[in-house]
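Asker: sequence and predicted structure below; questions after.
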Amino acid sequence: MQNLHRVRITRRAVVAASTTFATGLHAQSSRTIRLIVSFAAGSGNDQTARDLARYLSGFLKQPVSVENKPGGGGSIGTDAVVRSAPDGLTLGLGTSSQLVMNVGLFKSLPFDVDKDLRTIGLVSRANMVLVGRSTGPRTLKALIAEAKARPNQLSYGSGGIGSTSHIVGEAFAKAADIKINHVPYKGNGPALSDLAGEHVDLVFDGLATSLPMSLLGQVNLLAVSGTQRNQAAPGLATFAEQGLRGYEAYTWNCLIAPAQTPPEVMARINRALSESLAIPEMHARLVEKSGSEILAPSTPQEAEAFARRERERWVPFIRSLKLETA
């Protein structure tokens, strides 16, 4: 009888422990995940994050909300991810600006992207377009010829010092062996507006925003980056087709988490990310409308390696420019 009593107590303890564990899991899964975007609401990255949040929520069976933390070229939002608890409840939409450009631009950051962050998986890559004013040169060859004939007379707007649109502009000038003046703005939107108003001559931007403006006759698309033409604008020739081989201009994004996030949590979110990006509606928005390339599926290890290669390629070039930051 005494042994039977002990067995009953043990069984009750096991049931109680199992119930407590299940309750803990349920409490965790019912909590909202924050997806931090390091740029303002309404931007291309913000829209991507909001689309992802909707689908991630369904696959994870857990609410996902987008939180915008703009500033510092993306470093403020990145730092918010770094300082969060590594429990899978705070994620970030990482971009090439945050994870590559800022590393080369700033002498010091409040975090180390290699040590303090982990990449859950890649999302997409968008080849950029060289956009000219509507009354400017109609071809890339004509633009380069004019820039060589009038050094430092043509200008290009960007989203700010050290932004992707700034760095790829400097790389273009070097590749084409021309001298053009940089005009920084607080975002690519204002730069495009001034391009339409013919206050600057060029802007590097994405097809999602520049293509509609070109269809309205407000700007002229001169060339697109990539090894082949973009299906969103099949009539637009690449830089390579027009004689500027080896030049690339693109942005990319991914999901990031604090460095100590458990591998099983990373794997769970990675699966949900791959499933979200496989949804036809997501494919249509990123590929057909925005001209992007979906980079999923990718493992966390593959995503980490991709980001490291990007830093190895771009950071030395950015530092060679010796840009002054505020």
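Answerer: That came through fine.

Asker: only C-alpha atoms for contact and neighbour calcs from this point on.
Answerer: Fine.

Asker: ok, now which ones touch residue 159?
Answerer: 165, 166, 184, 185, 186, 187, 188, 189, 191 (C-alpha atoms under 8 Å, 6 or more residues apart in numbering).

Asker: which residue comes closest to it once chain neighbours are left out?
Answerer: Once flanking residues are discounted, residue 159 sits nearest to residue 187: 3.8 Å by C-alpha to C-alpha, 6 or more residues apart in numbering.

Asker: again, but for residue 191
Answerer: residue 157 (5.2 Å).

Asker: in which helix or strand would I find that neighbour?
Answerer: For residue 157, the host element (DSSP states H and E) is strand 155-158.

Asker: centre of the chain to the helix or strand following that strand, how far?
Answerer: As assigned by DSSP H and E, the chain's next helix or strand after strand 155-158 is helix 164-176. Centre-to-centre, helix 164-176 and its host chain are 18 Å apart (C-alpha atoms, centre = their mean, to the nearest Å).

Asker: so which elements touch helix 164-176?
Answerer: strand 155-158, strand 202-205 (3 or more C-alpha pairs under 8 Å, 6 or more residues apart in numbering; DSSP states H and E).

Asker: what comes up buried for the last one?
Answerer: Across strand 202-205, burial judged by 16 or more other C-alpha atoms under 10 Å covers 202, 203, 204, 205.

Asker: put this beside the first:
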Amino acid sequence: MLPSLQQLRFLVALADELHFGHAADRCHVTQSTLSNGIKELEAILGVSLAERSKRSVLLTPVGIEIAARARQLLADATDLVDSAKRHAGPFRGDLRLGAIPTVGPFLMPKVMPRLRETYPDLRFYFREELTESLDAGLKAGRLDAILIALPFPVEGLETVDLFDDNYQLATPLGHRLADRKSVAGRDLAGEKLLLLEKGHCLQRHALSAFPDSHATQDDTFAATSLVTLVSMVAEGLGITLLPQLAIDAGVTHGNRLALAPLVGACPRSIVLAWRKTSARAEEFSELAKIFRQAREDLRA
């Protein structure tokens, strides 16, 4: 007997979540269904894939190896189906798109109506996740394309540049930097920045925007969204760096704070990425044009 794709999907989900309940939720099945699927896979392979206890799940060394190979098999299966569908015509069927939380909420409301109007035979499914989760989902075939910010390792992926996203400094009214027409890295010396919690790529990118500024993160607070950061700054609790995309989309509207462009900051680069083995590169290149136009519309 050979493992089924469903069983391999269960194993990959368990490897990512290390929790039967969470893995079952991700696969849209009950926990008992997923658990039984893992046991059946172990029986077929003749090895133990996971160590179970009441509080935790750990993959065995062979389980880690099999999960890595399962990711590739699932991705290849997805690309096989996509390749067959292309013979029925492009821009048909399902397209599962993922985006990071500092891009999705600001760009996708502009993009989705245009995508549905331009490609009525294409069904879009959208997920918002952190970069590492999007990368894993893409490589496992759970997602077809992802919107992420560079720098980030993209080995094994094709990417197309969409736009660069600069930053502005957001400060409370009355802050020493609030009346500046622009801010340079040296102006941030000794400042502590309110940033997103670790795991968000913007947290890393913001800290590296001015490599020689010596600004650090305020470790007493970490936000889960840009909206929270904006509110904290408006209440006078600190300063932060905000991406221009979010500002143009209105994230600061209704909040009393000051904004100043950053001079010489390294922007993050927003790209659309997909698997090199995907048969949908032509479609993704066309989608990229719509993303770029949506960004221009926000600037207007």
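Answerer: Done, it's in. Note that the coordinates shown come from a computational prediction; the quantities given were computed from them, not determined experimentally.

Asker: identify the residues contacting the strand holding residue 157 of the first structure?
Answerer: Outside strand 155-158 of the first structure, the residues within contact range by C-alpha under 8 Å, 6+ apart are 165-166, 169, 180-185, 187-188, 191-192, 195, 200-204.

Asker: what's near enough to touch residue 271 of the second structure?
Answerer: Neighbours of residue 271 of the second structure in contact, by C-alpha under 8 Å, 6+ apart: 147, 148, 149, 150, 159, 160, 161, 162, 163.

Asker: now the equivalent of it over in the first structure: how far from residue 199 of the first structure?
Answerer: Correspondence of residue 271 of the second structure to the first structure, assessed by TM-score structural alignment: residue 254. Using C-alpha to C-alpha, to the nearest Å, residue 254 of the first structure is found at 34 Å from residue 199 of the first structure.

Asker: check residue 26 of the first structure too.
Answerer: Counting by C-alpha to C-alpha - residue 26 of the first structure and residue 199 of the first structure are separated by 57 Å.

Asker: so for residue 257 of the second structure, what's the nearest residue that isn't a sequence neighbour?
Answerer: residue 172 (4.7 Å).

Asker: so what's the one you found up against?
Answerer: The neighbours of residue 172 of the second structure, taking C-alpha under 8 Å, 6+ apart as the test, are 178, 233, 234, 235, 236, 237, 238, 239, 256, 257, 258.

Asker: give the other helices and strands that the lengthiest helix in the first structure contacts.
Answerer: Longest helix in the first structure by number of residues (criterion: DSSP state H): helix 2-29. For helix 2-29 of the first structure, there is no helix or strand it packs on, judged by 3+ C-alpha pairs under 8 Å, 6+ apart.

Asker: show me what secondary structure element comes after it.
Answerer: Following helix 2-29 of the first structure in sequence, per DSSP H and E, is strand 33-37.

Asker: ok so, going back, if you rank the contacts of residue 172 of the second structure by neighbours, which is first?
Answerer: When neighbours are taken as other C-alpha atoms under 10 Å, the top entry among those is residue 239 (26 neighbours).

Asker: hmm, that residue is touching residue 174, no?
Answerer: No: between residue 239 of the second structure and residue 174 no contact is recorded; they are 11.7 Å apart, counting by C-alpha atoms under 8 Å.

Asker: quick one, strands of the stretch 151-300 of the second structure?
Answerer: Listed in chain order, the strands of the stretch 151-300 of the second structure (DSSP state E, counting those that start in this stretch) span 157-165, 167-172, 192-193, 216-217, 240-243, 257-261, 268-275.

Asker: tell me which of those strands lies nearest to residue 92 of the second structure.
Answerer: Set against residue 92 of the second structure and scored by C-alpha to C-alpha, the strands of the stretch 151-300 of the second structure come closest in strand 268-275, at 17.2 Å.

Asker: give me the mean deviation of that closest one from the first structure.
Answerer: Compared with the first structure after the fit, strand 268-275 of the second structure shows a mean deviation of 2.0 Å (mean C-alpha distance after the TM-score superposition for the first structure).

Asker: what angle do that strand and helix 201-208 make?
Answerer: Going by axes from the mean of the first three to the mean of the last three C-alpha atoms, to 10 degrees, strand 268-275 of the second structure is angled at 140 degrees with respect to helix 201-208.

Asker: gap between strand 268-275 of the second structure and the chain center?
Answerer: On C-alpha atoms, centre = their mean, the centre of strand 268-275 of the second structure falls 10 Å from the chain's centre.

Asker: go on, stretch 225-237 of the second structure?
Answerer: Counting by C-alpha atoms, centre = their mean, stretch 225-237 of the second structure comes out at 22 Å from the chain centroid.

Asker: about what we covered before: can you select the buried ones from the contacts of residue 271 of the second structure in ChimeraX?
Answerer: Burial among the contacts of residue 271 of the second structure is assessed by 16+ other C-alpha under 10 Å; the matching ChimeraX selection reads:
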select :147,148,149,150,159,162,163
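
Asker: which of the contacts of residue 271 of the second structure are retained in the first structure?
Answerer: By both residues aligned by TM-score structural alignment, their matches' C-alpha atoms under 8 Å, these still in contact after alignment to the first structure are 147, 148, 159, 160, 161, 162, 163.

Asker: what's the counterpart of the last one in the first structure?
Answerer: It refers to residue 163 of the second structure. By TM-score structural alignment, residue 163 of the second structure lines up with residue 124.

Asker: perfect, I'm done here.
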